[in-house]
Each structure stands twice: as structure tokens, then as C-alpha cells.
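**Student:** build the 3D model from these lines:
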Amino acid sequence: MRFTVVAVLAGLCALALAYPEQKITNKQFLERQRDVLRLFRHVNQPSYYKDHVEIAQSYNIHGHYDYYTKPEVAKHYYQIYKYGLLPRGEVFSVFYEEHLQQAIALYKLFYYAKDFETFYNTAVWARQHVNEGVFLYALSVAIVHRPDTYGIVLPPIYEVYPYYFYNNEVIQEAYRYKQQYYGQQVHQGGQEHGNYNGYTIRANYSGHYLNLHPEQSLSYFTEDVGINAFYYYYNIYYPHWLGGQDFDYEHDQRGEQYYYVYQQILARYYLERLSNGFGEIQTFNYEVPFETGYYPSLQYPNGLQFPTRPNYAHLYEYFYNYGQRYGNNKYAYSYTYVQDYERRIREAIDRGYVYTHEGQRVNLYSEDGINVLGNLIESNPDSPDRHYYGALHVYARHLLGYSYQPLNKYHVAPSALEHYETSLRDPAFYQFYKRIVLYFQRYKARLPSYTEQDLYYQGVEVKNVEFDRLVTYFDYFYSDLSNAVYVTPQEQEHEKVQVRARQYRLNHKPFTYKIYVNSDKEQQAVVRVYLGPKYDEYGRYFNISQNRLNFVEFDHFKYELKSGENVIERNSHQNYFYQNDRTSFRELYQQVLGALNGNGEFTVNNNEAYFGFPRRFLLPKGTYGGYEYQFYVIVSPYVPYKGQENYDHAKYYYPRVGSGAQHIDNYPFGYPFDRPIHYDQIYHNTPNSYFYTAKVYHRHADDINASTGSHH
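**Tutor:** Just a heads-up that it's a prediction; the model follows:
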């Protein structure tokens, strides 16, 4: 039996002991961090920094082909630049082929720059001449993959591009403040938090003005800036178009990871649904009207509104009978493509093999089969045949997003599903990826089921589990909106315009938990903790075998068991798959300047320099009277991950993407819930595992602050 695991949906980070926080004193690194941050400031307008203006005017790709390790990449980009790129000010989406090819070409130009100086000069040139969305995306992907920018912290995307994270009334209020009140010292209400010397805007979620469907009551989860930032950064580290010869993801088990990330997103969403009285994520049929409408409440920087999908949308009629232009616009055929690609995927799973583009047969029910299937469904460069099995998710996003068909390739109106920053806002996202996860389950149903012996750890017994009282609440979160408004050169230089959003976000009280384990000898073990439902929305008990896909990986760590009794104590800040709120753009920049000037220090947090699910969403909301969930703990023998044999953990601040360093052990993703178990009692009768029932209580923040004891 083969074992391969990566951590949960949240960033797949390794142990904190292996990747501690790093206090950076290296001047070269600090200067690079400062220079990179400046590239992200007010990205929707030309940069006014004097060195940026000079470099943009003097640097010429045409005269510097030999500055790139692959000169042909620079020549190609110069050709398409002269031919005509997506103009500045136009909407960019990675899910439009013409846009994506320009972004890939720019990424390669960045990635193959011979040294940091060339990379930086190229980035500054592109900052002034290339479409803002293309530049932002290609630059971000290049930074997290280039060896000489390893460790550089990307600023929060919701502060770089607030338009995709805050409703249009928030952005409009920021515009109004800039126009009406700039020049006055502090507008009324501007000093509500600490010593902030700017204007604060209260931000609501969609549904504040228009609510199309009851499921919009979950908008505090689906539209959370941290959750959507997590999904964006995950796709920056693992773009669906990157791999193969350009970048080696072999050690990361990229295809299998693709499945597990989406399965975990759906499981976490389902836990939140239960707290709000909703049940299973809906399924849909392409021939039946799509029930769940969506009103994004977002607008693009150029003023274009995000498309809206009505309730009971007729997908087949929308693309066939409503005057869409066909011609060479392949997205008009999305309705046909999604059904063709899904049929081919089903046939491959049922037959048990796929064919490469050259006609070579690949067995799906082999050691690497799940990884092959994941690459195939994602349609990444490691897919056996990207053309035949197709980019299902690309066409499904066009179809379900109800986006308008473009008049030409440069005038597009993408839906929320057609941006990583906004995908999770739309309920259709979860309904579509439920279909994807069920295809994987169709595959896994043919794998051998786990037996009691597969789960058993001889000589180890989990005697008890204890959790503190679990309480959630909403608290205020502040986010800088300054990049949403346009500034003059003087305003940019002195950072005079300060405006921010204040929004309620879910959080939880800190808590600890203990796991009591008996071991007959000293040995290395690995501990997994899952959180899942115990009852459905009607209060009916869930059989674990039926319910296993609804468990979220809560914690996962290596532990040295001693002979006899072991008391493993953990707290809510030790689950390394979760990330604290990102440092704001302004504070990040000030920390770097302070470290360069000797007036402070800059610390690279192992989570913040990578990516992760928001720690504040560690628990589902629960209810006032307490919603009952259950934890599952299993202790297993530690099996080192084979792909880390040549990896030097001490050399890096955090796991290097593509290295496999984020693997904690060598078990399957989601073990032991990754495969069916025919007899439910196997879970309960395994001595090295334990079920613990706990209620999650929801309280008002004022009640939390006023109380010193238990909440009743």
C-alpha cells in the first residue's frame, strides 16, 4: 500500500519546529522585499516613484535578450508586445485563453531573468506598460517560484486589489472620501481604532442591498477576505497552467493535492452550512434550471459591473438562444464542452485507464493513479492529454458564472467564477466542485477498502480526549483600501491618503485540547485530528462511512511517544495548516523600512510567507445553544515522506513549492477518510483512534469581552 499525504486545504505547511519564524537582518533581502512591495502599490495607475519612471523609460527588452537564461522567451514576449497586448484599463481573467497566454509569456519573462536586477528592471518596465491585471498575476506567480525571491512576503491581495473583495458601495465610499475630504485633517469618525489618522468605512457583505437567495446568509464565509485570499494564493503557488517542463511539481503530488484541497474546502463549507440550518451542498443538472442565483455586488476598476446570475437560470438557453456571437469564440460552446469532458472523465474512471496524446495507455488503478487523475481533471501540463480530456473547470466557470459573451478578446465581462479572488463568493462554485469531488469518489470506490488491520497501531491506545469550551464570535477586522483610490505623485510619495474598511469576521476564543495516549514503547508517531458533523440538518445521526467526506483536517503533527502514558497538549495556535491574519500592506512596508534603517526588525512568518486557511475560521460558527460536532483523533506509525530524501529543511524559511517539503508523512491525503470502509464500527473499534463530541457555541463579541467565566 502506498502512502502520500500533504496537509489540509490551508497552505499545507510543515511543522513549526522545522520552519520557525525568521528575523531578517540581511540587507539585500530587505531591499528586495521593499522593492517588491513598491511594485504592488496603486497597481491600477502608473507608478510615480522616480526610479520606476526612469527604469520604465530607459529599459528595453529588445536590447537585453542575453539578460535572460532563455533569450527566446524575451524575443517572443517582445513580438507579442509589438503585436498588441491587452490594453491597460481592460478587465483581465486567467480563464480567457488570450489573456492567459499573455500572462504566461510575461511570467516566463520574469522567471527566466538571469538575476534579480534584471527581474526587477523587467517588472518595473511591465508595471508601466502592461495591463494591470496581467502584470499583477504574472508578477505574483514569478515571485513565489523564482529562487532569488524565495522568502519574500506578498502583500495581502485584498489590499492590493480591493475591488475584488469589497462591495461596490465600499469602493464608492472610498472614492467619495478621496474627492470630498482629502486635505482636511481627519474626517469625522476617522479615529475609531488606535491612532489611525484616516477614514474608516463600514463594510457589509452582499445581500445588504439585494438578496437573491437564502444561501446568501452564508456570505460571511463565502465572501470572507481571508478565505478568498487563501484560494487566490493557493492558485498562485499552483497555477493550473504551470508544470511539466517549466516547473516540476512531481514531489508535491500535485494531482492528488488538487483533489484534496477541493474536498476540504467543500467539507469546511458544509460545516458552516450546518451552523446556519442548511444541509447538503446542492447538486445540479445542466439541463435543469440552475436554482441558486447570485448577485456579486462587485464592480471592476473600470466601472463595469460583475455579471449577475438569476435564480433558476437556464444554462442551455442562455448559451444557445440569446443572441450570443459564435464565430471563433469557443466559450459560447461551454454547454457542450462541459458535458463532453465530464463524459470522457467518467469513461476513463470506469475503464480504469487513460491515453496520452501520443496514444500510450496509462493505468489509473496503479500506484500513482490518483495523481494522474487529478492532473487530468485539472487539465494542467502534467495531464496525459490536455486536449482530449479538456479544461472542464474553465468552461464550467464560463457557463455557471452566466458571464456575457465578449464582443472581442479585449472587451470581456468575466463573472465572479472567472477570478480566483472571487470564485468562492458564488454558491455555484461549491455545487460544481462537488461534482468534481464525486468523480474522484467514483474512482476511489474501486480501490480496496480499509480494514481494521489497516488502521490498527499495535501497542498504542488513545484513552481520552478533552477540549476546552468552544466559543465563536464576530469581531472587527480592518483592511487598507488606499489602493482602491487614485492618487497624485505627491500623495503616493508621502502616503497621505489613508482609508480603510472595517468588517465583521468570524473568530473564536483561544482554546486548548489534550489527547491521552498509552504506548507500550518509545516510538515516533503521527497524530491526525479531524472535525466533522455528527448529525445532519434534521438532527439525524450520520453514519461515519457515509459522512467521511465531511470531515476537515483540524490538526496533523509528528510526535515522539514515550513508553507508558502520554498527555499531548495542543492549543488553537498550533495547527500549522492555518494562518493568522496577514500583516497589512502599510505595516509590512513600514517594518521593512524600519529594519533597513535600524529602527526595528522584519520577521518572516512561516505561514505568511507561504499561504494558509484563516485561523479565525478554525471552528464553524455554531449556534447560541451550541451546535454538536465531533472530533476524530487517530494516532498512526510515523512513515517519512519519500520525496524529502534530498531536501534540506534547515536551508529554507518555509516549504519550497515543488520540493515536497510540506509533507508531514507518507500517508494518503485525508487518511483514513480517503477511502470507503464497509463496516462503520471499524472506526470506533480501533484502539489508536477516538471520537469526541463537542458543541460549538456562538456569542456576541460584547458577551465575550464582558465575561470572565463560562457562557450560559
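**Student:** can we go C-alpha only for contacts and neighbour counts from here?
**Tutor:** Noted.
**Student:** next SSE downstream of the helix or strand containing residue 546?
**Tutor:** Using DSSP states H and E, residue 546 falls within helix 544-547. Per DSSP H and E, helix 544-547 leads on to strand 552-561 as the next helix or strand towards the C-terminus.
**Student:** what are the ranges of the helices in the stretch 251-400 of the chain?
**Tutor:** Using DSSP state H, counting those that start in this stretch, the helices of the stretch 251-400 of the chain run over residues 254-275, 315-320, 334-351, 369-378, 386-389, 392-401.
**Student:** my read is that residue 640 contacts residue 665, right?
**Tutor:** Yes. In this structure, residue 640 is within contact of residue 665 by Cα atoms under 8 Å, at 4.9 Å.
**Student:** which one's more surrounded, these two?
**Tutor:** Neighbours were counted for residue 640 and for residue 665 using other Cα atoms under 10 Å; residue 665 has more, 26 against 15.
**Student:** distance check, the more buried one against residue 300.
**Tutor:** 43 Å (Cα to Cα, to the nearest Å).
**Student:** now residue 469
**Tutor:** Separation of residue 469 from residue 300 (Cα to Cα): 43 Å.
**Student:** now residue 77
**Tutor:** In terms of Cα to Cα, residue 77 sits 27 Å off from residue 300.
**Student:** can you report how many residues neighbour residue 80?
**Tutor:** Look at residue 80: counted by other Cα under 10 Å, it has 12 neighbours.
**Student:** how about residue 619?
**Tutor:** Neighbour number of residue 619 under other Cα under 10 Å is 21.
**Student:** now show me the structure for the sequence below, then we'll compare the two:
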Amino acid sequence: MKFLLLALFAVAAASATYTGGKVDLPHKQQAILQLLWKVHIPIQDEELYQIGMQYNPIQHVQQYKELSLQQVQEIVEHVHEHKILSKEGVFNAFEEKHMQEAKHLFELLYFSKNFETFHKTALWAREHYNPGMFVYALTTAVIHMPYEQVDFRGITLPKLYEVLPNLYVPSKAVRKGYEAQYTKTTPVVTIDKYSSKHMKVHNEEALLDYFTEDMSLNAQQSMWHKSFPYWWNRDVYQHENDRQGELFLYVQHQLLNRYHLERIANRLPTVHTLPTEGQTIQHGYAPKSVYSNGQFMPTRPDYVRELAYEGSHYVQAKDWIYRIRSAIDAGYLFNNAEEQIMLNSTHGLDILGRIIQGSNQQYKPEYYGQLYNWAHKYYGRIADPHQKYSQVPSVLEHFGTAPRDPLFYRIQKTMNVMYKRYKDLLKPYTQEQLSFPGVQIKAVKVVGESRSSTPNTLTTHFEDHEFDLSNVQNHEQTEVKGLVSRLRHEPFQYAITVQSKVNKQAFVRIFLAPKYDYLGNKYELNEKRWYAVEMDKFVTDLKVGQNTIRRASSESTIVKKEVDTYRQMMMKVEQEIHNGQQEYTTKTHSHCGWPLHLLLPKGTQQGEKYTLYVVITDYDQDRVPETQIPKEHTSYALCGLHHDAKYPDNKPLGYPFDRRIEHEQKFFQYNMKAVDITIENVQ
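**Tutor:** Next up, the predicted model:
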């Protein structure tokens, strides 16, 4: 097994140079996997290496759509004159210069007219660009590539924590990985990431590290931001990411709510917003990880004081917050043409979300700022604000590692307060907006798949997860496996009984909300609705009479299914190419989506109480013209559909729990049902 992947890559290289014509999906998949394998060293195949060293985009400028000779020359000259981030540097997604360089590389890839150009450009970039920057640009291009140029539908990107494992595992795991190249066996490195499971806890935030340190959770944060980049310009890239601003606020809201459910299960209070000037940040963070260049990720001690320092834009950021809040309260803002734009309930939230994310180009971006990006950069550097010790980027300065730091959730809470402020100014839904005439939910039940399962009682447990750790070291032939314990749940099924007087398609919306706070006090409906976590959203057919809807937890449109390890993917693709039968790569894969294994909160050993809500609405009213929900599994609920496809639900995200509920009796309709469930964490 140790030498198998090397042999497979050798076979791949023989057919991995493309000279025009149509390239099938297995060969595209093979090429992407090869490009992302051991990115910190030159590609090992000599032919591909020579292409990367000899290819010059300037000589093929006609193969780049929308890019002028001057633009391509500028990009290439910056590379050859070493004006870009060095290979030994650390790519920082919140550093303006770094992101500008990454965008230039993305554009070379994105505007490639065919796969041959894309592949050769990627090989060239792999040998000349910083590895972190290369991975960012390449994976973002694969997600967004126009189908008419290079059709990447069906491509599976490997797990980010297998491509760049140094960002996720402790330094001692890296050391063990390097030691593996001197042995003849395949080592399995056990990752003791979770102090709450293996040692005495001295920091209350460590009780949550099974969640915050989960590698798939962190990778999802990275993939969402690649799917909806803050720098995306629809005029330049010629397609729109529909409802990007609203999705940004909602996805971060959902992440914060899941974090809140874990805090309740561990008897921790609600997270606070960011401190004000002069206050201290109570909890520090020690990632214990080391970059591939040997520099350790910075540690932030407890009680670091918030302060304005030179170049921090601290005062300016406070002005941004004031201006955004003022716009929310006034109900309008101004665009670049000084026209008054109403923040109505149709498009207002999308505008607000784009402003906070920093993806706003139309509404006075200098005036409203880039609050979210600023917060990551400012708080990421707060332990060494004056760069006295030349601190490298912290975990907060990468989309894919920020959730590891408890301070990240205070950033989220601060943005979330503005989101709630906007929503609370909207009128509550009317009975007409909530009801579905002729449809009544009679019963709701959830049942685990095992025969011993008790209805409406679900279980979670910790289970070892094996992943490919080979990229933690640079020896081509050495295989290293990682083993980490992570939260999982028993697969379960929803059983929903519906009485209908009409034959209609319906949208089924499922939410999970806490029943009690961390002290055991019962939540009022208007409190708990803001902490509701969306579990699933799907379309079903209702017939006149009684309908029983059964839905497996694994079918959720919230989640992204687990993909194979790097080696498994490569072997299956090679087998496909060898046999000439396309089976593995015909499946549709979602690049973005909530990790399936984290669909449920941990609960407690005694059993934590939650409320499950099911809401059924009229699909004829909810459907979006000319947009079809894919029949195959896709995590569109949090990630949209992309490539100019409209989000396939015209209801506000989070409906009907996104607005104030003033009267519980007026809120509940026949097309809604609430049931109490228990989640037990079993040893």
C-alpha cells in the first residue's frame, strides 16, 4: 500500500498531458488530485514538472478569455520578479496584498478557455506560487469554473485537512509523520486534539473542543467562503452568486446556533459580543499547530487587552459599526450614486449581508467598510499588535481554521446582533403568510435506525475517524494515516404524518431548537426561535388523504456527505480509467455543506431536551421560476446552486423563525408541528 499511490500517480502522468479535444471527467478528477498532492514540494513527475517550469501564460494569452496581454504580462512579471508571496511565506486570506495575488491567479485559471490551458496554467502556478495561495486559487476556480469553458461538474475536491494537514493537527503529529519516512510500515498517528476527552480541563472553552476543533467543521467554513468569496465581482466574472449577502448572515447565524447548542450541553452561558476598547479578552487560545515552514501558529494568552494600534483601523471600524446600525434603524442606505436604497424585506438583508461580509461594491464600500474581514485580521493579530515578534498569521486569519478559536464565535455574535436587529424591525408574519390551507400535520416522530431505539430519543457518541495524513511530510512514497475521535450520531429517520385536502407539492422545513438554557430555565418561543438550527429542507408530493413522509437524516440538504480519503479517491479514479467505465465520477458531489456527522448536537449522558419543529409550506408559492432543485443529493440549503442559478426557495432563509413571534397561539398553524425530543450522548 505504501508504494501504491506513487505507482498510480506514475500511471496518471502518462495520460495527464492534454493537447486539445474533450477530456473526460475521470481524467479531470485525476489531474486535480495530482495537482493538490504534496503541494509544498515540486510535482514529482518529470514531464509535468517541465511543463510547469517551461509554460508561459504570456505566450498563450489568446487562450484566456477576457484577459488582455497587459493583464497577463503583469501577473507573470510579478511572479518572475518575485513580487508575490514567497513559497516559504504563510498565505493570509485577510491580507489585502495576498488576496490580490490570489485573485490574479484565480483569474488566469477561471478565464482559461479549455482544460488544456487550465491544466498547464495550474502546473505553472504550482511551481511558482506559495502553496497556500495556490490551493486557495485552484480550489476556488474548480468551484466556479464556467461550464462552457471547463465543465467540472462531478469533480470531488479532496478534504482540505488532507491537502494542508499542518493547519489542523498538533505539531507532535507532524513530527510523527516525518518519522514515518524512516520506517517500513504505515504508521497510524493518533491525534489527541480534544483536551476535554483526554485530560483534566483547566479552561472551560476546552469543553467544546470536540466541536470547535473538528476538522470537517473548519474545512466547511473555508469551502463556504470559496463558494461565496467576499471579493467576487459579478461584472468581472460574469455570473452572480444569488443571495450571497443573506446566505452569509444566515450560514454564520446557523454556525453560531450550533455552537450555542453545544454550550448548553456543556452548561456554558451564551457567548458574548466582542469587547470594547480597554476591555480584556478573557479566553486565550493555543492551537499547538505548526506551519509547513516550521513556524508555530501564534498563541494568544488570557486577558489580552483590546486596544487601537497603528494600522489597526480600530476607530474606523467602530464608525463602520455605527453606520451599519444607523442604516438598519433608518431602513435605508445610499449606493455609489448617492441614491437612497430602502432596506426592505425583499432585498434589504442581502444588501446588509454583503456590506458586513465585505462583498459590497455597489453601496459605498469605503463608507460602510469590510467589518467581518477587519475583525478577523485585527483580532488575529491582537497578541502581537505592533509585530514586535514578527508574528505569523493566527488561526483567525484563515477561513479554514478560524472556528478553532473561541474568539471567532464572539466575532460571529457581534455580526449576529446586527442581523437580529434588522430582523426584529420587520413585522411578525401574518397567519396568511404562515398557513397552508388544506394541509395539517397530524404527527411527527424521529426514530434511530437500530431496533433498540426509543422514538423521539436520539443518540450521539464519539467514534474514531481515519484520514490521510501523508501530506504532512514531503516524502513521496510514505503513507501516513491519522486517527481522530469525533462526534457522531446514530442515523435516524423522520416520520411525518400529514392530512391533506389537496394534491400539491410541498416544502418541508425541519428545525431543532433548545428547550432550556444552560441553567435549566425554559426558553420562551420568541427566545428559542432565534437559536433554531435548520436540520433539513426538501420538496415532497402530497396526495389527498393521509400521507406519511419518511426522510433519512443522511438525505438532509443541509449536509455534505463524507468523501473518500485522498488515496481512496485516487485509486477509484485510476480503476475507472483502467476499466473504461465511468462509475465513481458520475456522482454529483457538493463542495460545500455542513458535516453530516455534526448534524446533531452532543446532548448529555442524562439526555438533553430539545424541540423539533416541522413546517410544511406550499411549493407553488415558494418555488423560484426557472430553477430546479437537483434530484441528486446536494447541500443547497446553506450553499446555494451557483453558476447563475437562483436559490431554489423564495422564502427568507430561516423562515418562519427569522422574525419576532409575539403571540404563540397566533403563530402556530395546522401546517406546523412541534415535538420534544431527547438527545443522549452514550459512552
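**Student:** drop the TM-score for these two in here.
**Tutor:** The TM-score (TM-score structural alignment, normalised by the length of the second structure) is 0.89; 639 aligned residues with a Cα RMSD of 2.5 Å.
**Student:** picking up where we left off before, any chance of the helices of the stretch 251-400 of the first structure in a markdown table, plus distance to residue 66 of the first structure?
**Tutor:** Listed next are the helices of the stretch 251-400 of the first structure as a markdown table, based on distance: least, Cα to Cα, whole Å:
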| stretch | distance to residue 66 of the first structure |
| --- | --- |
| helix 254-275 | 33 |
| helix 315-320 | 47 |
| helix 334-351 | 42 |
| helix 369-378 | 34 |
| helix 386-389 | 33 |
| helix 392-401 | 36 |
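**Student:** ok, which of the ones you listed comes nearest residue 562 of the first structure?
**Tutor:** Residue 562 of the first structure sits nearest to helix 254-275 of all the helices of the stretch 251-400 of the first structure, at 32.2 Å, using Cα to Cα.
**Student:** what range in the second structure matches that closest one?
**Tutor:** Under the alignment (TM-score structural alignment), helix 254-275 of the first structure falls on residues 244-265 in the second structure.
**Student:** so which bits of the matching stretch are buried?
**Tutor:** Within stretch 244-265 of the second structure, the residues scored as buried using 16 or more other Cα atoms under 10 Å are 244-265.
**Student:** tell me who's in contact with residue 105 of the first structure.
**Tutor:** Neighbouring residues of residue 105 of the first structure by Cα atoms under 8 Å, 6 or more residues apart in numbering: 73, 76, 77.
**Student:** doesn't the second one belong to a helix?
**Tutor:** Read it as residue 76 of the first structure. Yes. Using DSSP: H, G, I helix; E, B strand; the rest coil, the assignment for residue 76 of the first structure is a helix.
**Student:** the counterpart of it in the second structure: neighbour count?
**Tutor:** Aligned by TM-score structural alignment, residue 76 of the first structure pairs with residue 74 of the second structure. When neighbours are defined as other Cα under 10 Å, residue 74 of the second structure has 13 of them.
**Student:** kindly report the same for residue 236 of the second structure.
**Tutor:** Using other Cα under 10 Å as the criterion, the residues surrounding residue 236 of the second structure number 9.
**Student:** the stretch 401-550 of the second structure: strands as residue ranges?
**Tutor:** In the stretch 401-550 of the second structure, the strands defined using DSSP state E, counting those that start in this stretch lie at 439-448, 457-468, 481-489, 492-500, 504-514, 533-542, 545-552.
**Student:** can I get these in CSV with distance to residue 224 of the second structure and mean neighbour count?
**Tutor:** Formatted as CSV, the strands of the stretch 401-550 of the second structure follow (distance: least, Cα to Cα, whole Å; neighbours: other Cα atoms under 10 Å):
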stretch, distance to residue 224 of the second structure, mean neighbour count
strand 439-448, 29, 20
strand 457-468, 21, 18
strand 481-489, 21, 20
strand 492-500, 26, 19
strand 504-514, 21, 21
strand 533-542, 17, 19
strand 545-552, 24, 15
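**Student:** mind putting the ones you listed in a markdown table, distance to residue 661 of the second structure included?
**Tutor:** Formatted as a markdown table, those follow (distance: least, Cα to Cα, whole Å):
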| stretch | distance to residue 661 of the second structure |
| --- | --- |
| strand 439-448 | 20 |
| strand 457-468 | 28 |
| strand 481-489 | 31 |
| strand 492-500 | 24 |
| strand 504-514 | 15 |
| strand 533-542 | 17 |
| strand 545-552 | 28 |
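**Student:** give me the most central residue, the first structure.
**Tutor:** Central residue of the first structure (Cα atoms, centre = their mean): residue 231, 1.8 Å from the mean position.
**Student:** any idea whether that one is helix, strand or coil?
**Tutor:** Under three-state DSSP, the three-state class of residue 231 of the first structure is helix.
**Student:** what of residue 53 of the first structure?
**Tutor:** Under three-state DSSP, residue 53 of the first structure comes out as helix.
**Student:** give me every residue that touches it.
**Tutor:** Residue 53 of the first structure makes contact with residue 47, according to Cα under 8 Å, 6+ apart.
**Student:** that one matches what in the second structure?
**Tutor:** Counting by TM-score structural alignment, residue 53 of the first structure lines up with residue 49 in the second structure.
**Student:** repeat that for residue 545 of the first structure.
**Tutor:** Using TM-score structural alignment, the partner of residue 545 of the first structure in the second structure is residue 526.
**Student:** wait, its match sits on residue 660?
**Tutor:** Yes. Taking Cα under 8 Å as the definition, residue 526 of the second structure is a contact partner of residue 660 at 6.3 Å.
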